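Colleague: everything below, folded, please.
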Amino acid sequence: MHDRGVHPTNSPIKQFEFELWPCLCSKTDIVSCFSGKCRGGNRAIVVIQRCARCGKNNLFVSKVSLCCATFDFTDPTKILIEKDLKRQTLLELLDFVSGSVRFSEPAILAMCRMCAVNLFRVFPPNYRSTSSNGGENDDDEPMFDPAWPHLQIVYDLLLKFITSSGLDAKVAKKYLDHSFILRLLDLFDSEDPRERDCLKTILHRVYGKFMVHRPFIWKAISNIFYRFVFENERHNGIAELLEIFGSIISGFALPLKEEHKILLCRVLIPLHKPISLGVYFQQLSYCVSSLRKNQSCAVPR
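Modeller: Sure, this is the predicted structure:
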């Protein structure tokens, strides 16, 4: 079972407390709700779409709180009812978020915390590639998280949430902050290509919606490349991160800023060095070809 990393204490998400929901007061109560023992009675199983408009956001927050419960998926024969109830709740939340809804600040905070609790985890050492080639190898058998049936829905939820027209970016940026983004970037080292693909789409949407975070995302990805090239040459998500990089580069206005030219040269040229180049060569080539629109980038500095 993977270690679920604790979110940094300097993040607003840490301020999120269970007393936000009248029917819940502890993680034990949350787990109990999935086994039909919630002290709040039937309030925990009310369908959001059948709730009065004025109460939908509050019920949404309560439902999201239930999904902060995490289960051990290493034994597929245990707590099946609770796991299935959580899955049904996640699917209901996904259906609700996909519709026309205006998210309150408590709802935004609740969603960010639930996603953090479920997604942010530390991969054990043997999970990461130990191949001398680094990165993902066609001969390696990737290790998949047994909790993927739930993780996939949480990723879908986060994507719909971020792209929703009912999400106020000015409010959400307090919770989808630099700490949250760094934890998302950590997950790109997952051996599961499905997870990396979800992360790629989500991070690209975050970059598009939260303009205030763009410089930070750009530098954070660059730092991953630096560590990959100059420290260990081991990372499973270089290709996906380069795809994001390529998309960003193609959107740069001409002429390119001097800072972009220097940074791109310092990042892209060294990426030709690792022996695992073949894993991400196509994505790197796209980034390099995008620079041809401004040939001054090719001048050594």
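
Colleague: only C-alpha atoms for contact and neighbour calcs from this point on.
Modeller: Noted.

Colleague: and the helices in this structure?
Modeller: 27-34, 56-66, 80-97, 105-119, 148-163, 169-172, 178-186, 193-209, 214-227, 238-250, 258-268, 277-290 (DSSP state H).

Colleague: want to put them side by side, so please do this one too:
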Amino acid sequence: MIKQIFGKLPRKPSKSSHNDSNGDGGVHDNSSLNSALGPNSLNNSKSGSASSKPSNSSRSNNGPLNSHSSTSNKSNHGKKTASLASQAGPISASGVYEALPSFRDVPSSEKQNLFLKKLSLCYVVFDFSDPSKNLREKEIKRQTLLELVDYISSVSSKFNEVAMQEVTRMVAANLFRTFPSPNHDSKILEMYDMEDEEPAMDPAWPHLQIVYELLLRFVVSPETDAKLAKRYVDHPFVLKLLDLFDSDDQREREYLKTILHRIYGKFMVHRPFIRKAINNIFYRFIFETEKHNGIAELLEILGSIINGFALPLKEEHKLFLVRALIPLHKPKCVSMYHQQLSYCITQFVEKDFKLADTVIRGLLKYWPVTNSSKEVMFLGELEEVLEATQTAEFQRCMVPLFRQIGRCLNSLHFQ
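Modeller: Coordinates of the predicted model:
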């Protein structure tokens, strides 16, 4: 009897249907935006579209985001964007990797969706250590990247947040990687003679170059709204870019120099953070490792930044001169970046002539004792600083200055 009564009572809806009715499925899909998307899903997205339509999931595997997804993305961007740079990693090639239609072959209304699909296709990172491996797939990806560059350059409407997120995720998957850490104790002398070595060439450069070009076009594009993009080109993203300055490949460092400079110019909110992050790289280089491949490029960026400092100089900027730039004369490999360092130092003195005494005394503090070629560089920099020095500042430091010049004149290397 009791069983019959219970059997007539309405059953409680299942947990899964309850979640779907409240849109919680979109939250789960948002978290999956940071997960790996395999190439198989590109081929299955069309065949599985019929089964996925009734669902409330925010996104099919690699298809376009629907309106529910964009709303969810906007409401949750503060929770997830900070980890994009750290969580987005390369996806190895497995399964079928097929090219997508060209932008010319689809109507304008479908180009945005195709753009997102092409970005997803480029998440896959191939192994370039074996030149004969995945030749067809590598060429498909290269052509897709070139199409993406052209699309970003020619697009005439503002990028929405979904597109910005996908661009930064694809860039992170392809570019952000860890370089092997050398034994610094045994590498210092080698680094000092790096000018005589053959430049290192990354075998993956055919793809890396286009990804860098895509990122550069995205940053400088007038259709990229800095107020929105700062949520995706955020502090972790900038730190990962700065880590890449230690690349052995000079071509990569040149692209990074241009991109970071453009980011500094466009994203004003990031400027103090970028300067502080560069300071930290200098501190570690000076006082711990004395090994970093990108000091010259970072100094070149700073030379342009210092040139734009407003007067009077902030105390923060003066501390940067005293704590970072002047101690950069200490490492044995200073010849690798001395030209850029000298320019930064001279910029400070030209901005504020009262800093001349501080700079000259700093040069005297790190004056080389046994390295004659390094001494010649210091003399050249000293000459440039003295040209911008006023009489009052010169008189403050002239006694120790002329003592050092006298020692140079008495040197066995003097000609």
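
Colleague: for Arg301 of structure 1, find the nearest of the helices of structure 1.
Modeller: helix 258-268 (7.7 Å; Cα to Cα).

Colleague: what angle do the closest one and helix 277-290 make?
Modeller: If you take axes from the mean of the first three to the mean of the last three Cα atoms, to 10 degrees, helix 258-268 of structure 1 sits at 160 degrees to helix 277-290.

Colleague: which one is whatever residue of structure 2 lines up with Lys83 of structure 1 nearest to, not counting chain neighbours?
Modeller: By TM-score structural alignment, Lys83 of structure 1 lines up with Lys138 in structure 2. Leaving out its chain neighbours, the residue that sits closest to Lys138 of structure 2 by Cα to Cα, 6 or more residues apart in numbering is Phe126, at 7.0 Å.

Colleague: what about the aligned partner of that neighbour in structure 1, distance to Ile30 of structure 1?
Modeller: Taking TM-score structural alignment, the alignment pairs Phe126 of structure 2 with Phe71 from structure 1. Here Phe71 of structure 1 is placed at a distance of 12 Å from Ile30 of structure 1 (Cα to Cα, to the nearest Å).

Colleague: what's in contact with stretch 100-119 of structure 1?
Modeller: With Cα atoms under 8 Å, 6 or more residues apart in numbering as the test, stretch 100-119 of structure 1 has contacts from 4, 6-7, 13, 16, 57-58, 60-61, 64-65, 67-68, 70, 151, 154-155, 158, 165-168, 171-172, 175-176, 180.

Colleague: go with 7 Å
Modeller: Residues outside stretch 100-119 of structure 1 that contact it (Cα atoms under 7 Å, 6 or more residues apart in numbering): 13, 57, 61, 64-65, 67-68, 70, 151, 154, 166-167, 171-172, 175-176.

Colleague: quick revisit: distance of the match of Lys83 of structure 1 from Asp130 of structure 2?
Modeller: 12 Å.

Colleague: ok, now Phe115 of structure 2?
Modeller: The spacing between Phe115 of structure 2 and Asp130 of structure 2, counted by Cα to Cα, is 30 Å.

Colleague: who has more neighbours out of the two?
Modeller: Neighbour count, other Cα atoms under 10 Å: between Phe115 of structure 2 and Asp130, Phe115 has more, with 23 against 10.

Colleague: the more buried one -> structure 1?
Modeller: Matched by TM-score structural alignment, Phe115 of structure 2 corresponds to Phe60 in structure 1.

Colleague: over to Ser60 of structure 2?
Modeller: In structure 1, Ser60 of structure 2 lands on Pro22 (TM-score structural alignment).

Colleague: thanks a lot, see you next time.
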